[in-house]
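**Student:** show me the folded form of this:
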Amino acid sequence: MDQQFINQLHQTVKRFRPQVLAVPTHSNLGPKHVDVSKQAQWVQNSIIKTAEKLRDALAKESHMFRGIMSPQADQLIDTSTYIPMLNKLIDEADMAFVDLDQQAALGIRNSEQLQFEIVKELWAAFSTHLGENFHARGQKNADEAIRVAFAEVYGKGERLATLLKVMRNSS
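**Tutor:** The predicted structure follows:
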């Protein structure tokens, strides 16, 4: 087998495996599937609102750290460092929330999007390196090759018939 082709397949695994391991999908390798609308809610409630509350408390009421035994305790907590860090966290979490909320509104599930991206890249690799040999082997063999490679990336096989049909029609 062509070493460039093998390298490209390895790169596909290397590129997508971290996503498979990190994103809540139906893969058996990563976190348990969570609906994107629930992910968006979690980001808003658990990260954004909590960080905003902490930021506001540190900014407005840092004197609450003071006590008779430690009158300068608030100076031990460097709010000038933590508040900008919390602002950055809030901004990044807000961007994640918007992305997840948009994804939910459009009905795009994490699993479907990730599977599409993986199949698209695998299809391109097989088509590029095997060319006519890939397509000449027949639809069943080509589809099976993609399924086997997909399982290596995603951790388990999936029903890919619709995605494979899209790839065939776009080639």
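
**Student:** could you use CA atoms for every contact and neighbour count after this?
**Tutor:** Will do.

**Student:** how about the strands in this protein?
**Tutor:** In chain order, the chain shows no strands, with DSSP state E as the criterion.

**Student:** what ranges do the helices span in it?
**Tutor:** With DSSP state H as the criterion, the chain has helices at 3-22, 36-42, 49-60, 73-76, 79-105, 110-136, 139-154, 161-170.

**Student:** possible to save those helices as a markdown table with distance to residue 66?
**Tutor:** Listed next are these as a markdown table, based on distance: least, C-alpha to C-alpha, whole Å:
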| stretch | distance to residue 66 |
| --- | --- |
| helix 3-22 | 41 |
| helix 36-42 | 33 |
| helix 49-60 | 13 |
| helix 73-76 | 5 |
| helix 79-105 | 14 |
| helix 110-136 | 47 |
| helix 139-154 | 53 |
| helix 161-170 | 61 |
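
**Student:** got a markdown table for those helices, with mean neighbour count and distance to residue 30 too?
**Tutor:** As requested, the helices of the chain are exported to a markdown table (neighbours: other C-alpha atoms under 10 Å; distance: least, C-alpha to C-alpha, whole Å):
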| stretch | mean neighbour count | distance to residue 30 |
| --- | --- | --- |
| helix 3-22 | 15 | 4 |
| helix 36-42 | 18 | 15 |
| helix 49-60 | 15 | 26 |
| helix 73-76 | 13 | 40 |
| helix 79-105 | 16 | 18 |
| helix 110-136 | 17 | 11 |
| helix 139-154 | 17 | 9 |
| helix 161-170 | 13 | 21 |
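
**Student:** number of nearby residues for residue 47?
**Tutor:** By other C-alpha atoms under 10 Å, the residues close to residue 47 number 17.

**Student:** now it, nearest residue through space, not along the chain?
**Tutor:** Nearest residue to residue 47, sequence neighbours excluded (C-alpha to C-alpha, 6 or more residues apart in numbering): residue 93, at 6.9 Å.

**Student:** here is a second sequence; please produce its structure as well for comparison:
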Amino acid sequence: MGERLDENSEQLVFGQSALDEIRDRLRVDIGQLIVDELNQILRKYRPVILAVPTHSKLGPEHVDVSKQAQWVQNSIINTAEKLRDALVNEAHMLRGIMSPDTDKLIDTATYIPMLNKLIEEADMAFVDLDQQAALGIRNSEQIKLEIIKDLWSVFETHFEDSFHARGQNNADQAIRVAFAEVYGQSESLASLLKEMRKSS
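**Tutor:** The predicted model follows:
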């Protein structure tokens, strides 16, 4: 799944076996334009999957969004604020008779603005995660939906009637095969595919 072009390339491409199965399921020709668009989807989502806690085996262990928000608040924002405040108000505690200029060596004038920037950006991340939690948005379901939307669009645009003419089972299975290439593992996707059929 998600093969590389060669040993030295970081550029991901759809595996040939997946392309062959999609072709056989839908009985269509898969030209280079379609391959390019599928590869674009793979490259768009794979970095997200590798970075965000979802149920994909490729990425970090799944964590509920509300717990992610709590971690950002407790481990990053609170800790950085405590360190910043200590450097602002209590840097003299670093000093001793033998090293009266330790706080200058540590260069608190440089680190305090950096901590302020970290706190500001972590706060934005917290707000985003907190809003997701409040709206009931789950990382795993959201990324699955976005991937399926993009794949569905490519298939409908390029395969037109052939995408649906081979029957719902073949259309859904073609999406599942393509999805597995992007997400890194197979999923049932039944409810998400049902939603796509309703909206298309």
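
**Student:** against the centre of structure 2, work out the most remote residue.
**Tutor:** No residue in structure 2 sits farther from the centre than residue 97, which is 51.0 Å out by C-alpha atoms, centre = their mean.

**Student:** tell me the counterpart of that residue in structure 1.
**Tutor:** In structure 1, the residue matched to residue 97 of structure 2 (TM-score structural alignment) is residue 68.

**Student:** residue 137 of structure 2 -> structure 1?
**Tutor:** Per TM-score structural alignment, the equivalent position to residue 137 of structure 2 in structure 1 is residue 108.

**Student:** neighbours of that match, just the number please.
**Tutor:** 14.

**Student:** so which residue is dead centre in structure 1?
**Tutor:** residue 23 (4.3 Å).

**Student:** list the contacts for the residue mapped onto that one from structure 2?
**Tutor:** Residue correspondence to structure 2 (TM-score structural alignment): residue 23 of structure 1 is matched to residue 52. By C-alpha atoms under 8 Å, 6 or more residues apart in numbering, the contact set of residue 52 of structure 2 is 59-60, 139.

**Student:** so how far is residue 128 of structure 2 from residue 52 of structure 2?
**Tutor:** 14 Å (C-alpha to C-alpha, to the nearest Å).

**Student:** now swap in residue 50 of structure 2 and tell me
**Tutor:** The spacing between residue 50 of structure 2 and residue 128 of structure 2, counted by C-alpha to C-alpha, is 19 Å.

**Student:** same question for residue 91 of structure 2.
**Tutor:** From residue 91 of structure 2 over to residue 128 of structure 2 (counting by C-alpha to C-alpha), the distance is 33 Å.

**Student:** and what of residue 75 of structure 2?
**Tutor:** Relative to residue 128 of structure 2, and taking C-alpha to C-alpha, residue 75 of structure 2 is found at 16 Å.

**Student:** same check, this time on residue 164 of structure 2
**Tutor:** To residue 128 of structure 2, residue 164 of structure 2 is 38 Å away according to C-alpha to C-alpha.

**Student:** repeat that for residue 98 of structure 2.
**Tutor:** To residue 128 of structure 2, residue 98 of structure 2 is 47 Å away according to C-alpha to C-alpha.

**Student:** likewise residue 188 of structure 2?
**Tutor:** 28 Å.

**Student:** repeat for residue 176 of structure 2
**Tutor:** According to C-alpha to C-alpha, residue 176 of structure 2 and residue 128 of structure 2 sit 30 Å apart.

**Student:** again, but for residue 18 of structure 2
**Tutor:** For residue 18 of structure 2 relative to residue 128 of structure 2 (C-alpha to C-alpha), the value is 35 Å.

**Student:** equivalent analysis for residue 74 of structure 2, please.
**Tutor:** Relative to residue 128 of structure 2, and taking C-alpha to C-alpha, residue 74 of structure 2 is found at 16 Å.

**Student:** for residue 194 of structure 2, same thing?
**Tutor:** From residue 194 of structure 2 over to residue 128 of structure 2 (counting by C-alpha to C-alpha), the distance is 28 Å.

**Student:** now do residue 184 of structure 2
**Tutor:** Note on residue 184 of structure 2: its distance to residue 128 of structure 2, by C-alpha to C-alpha, is 26 Å.
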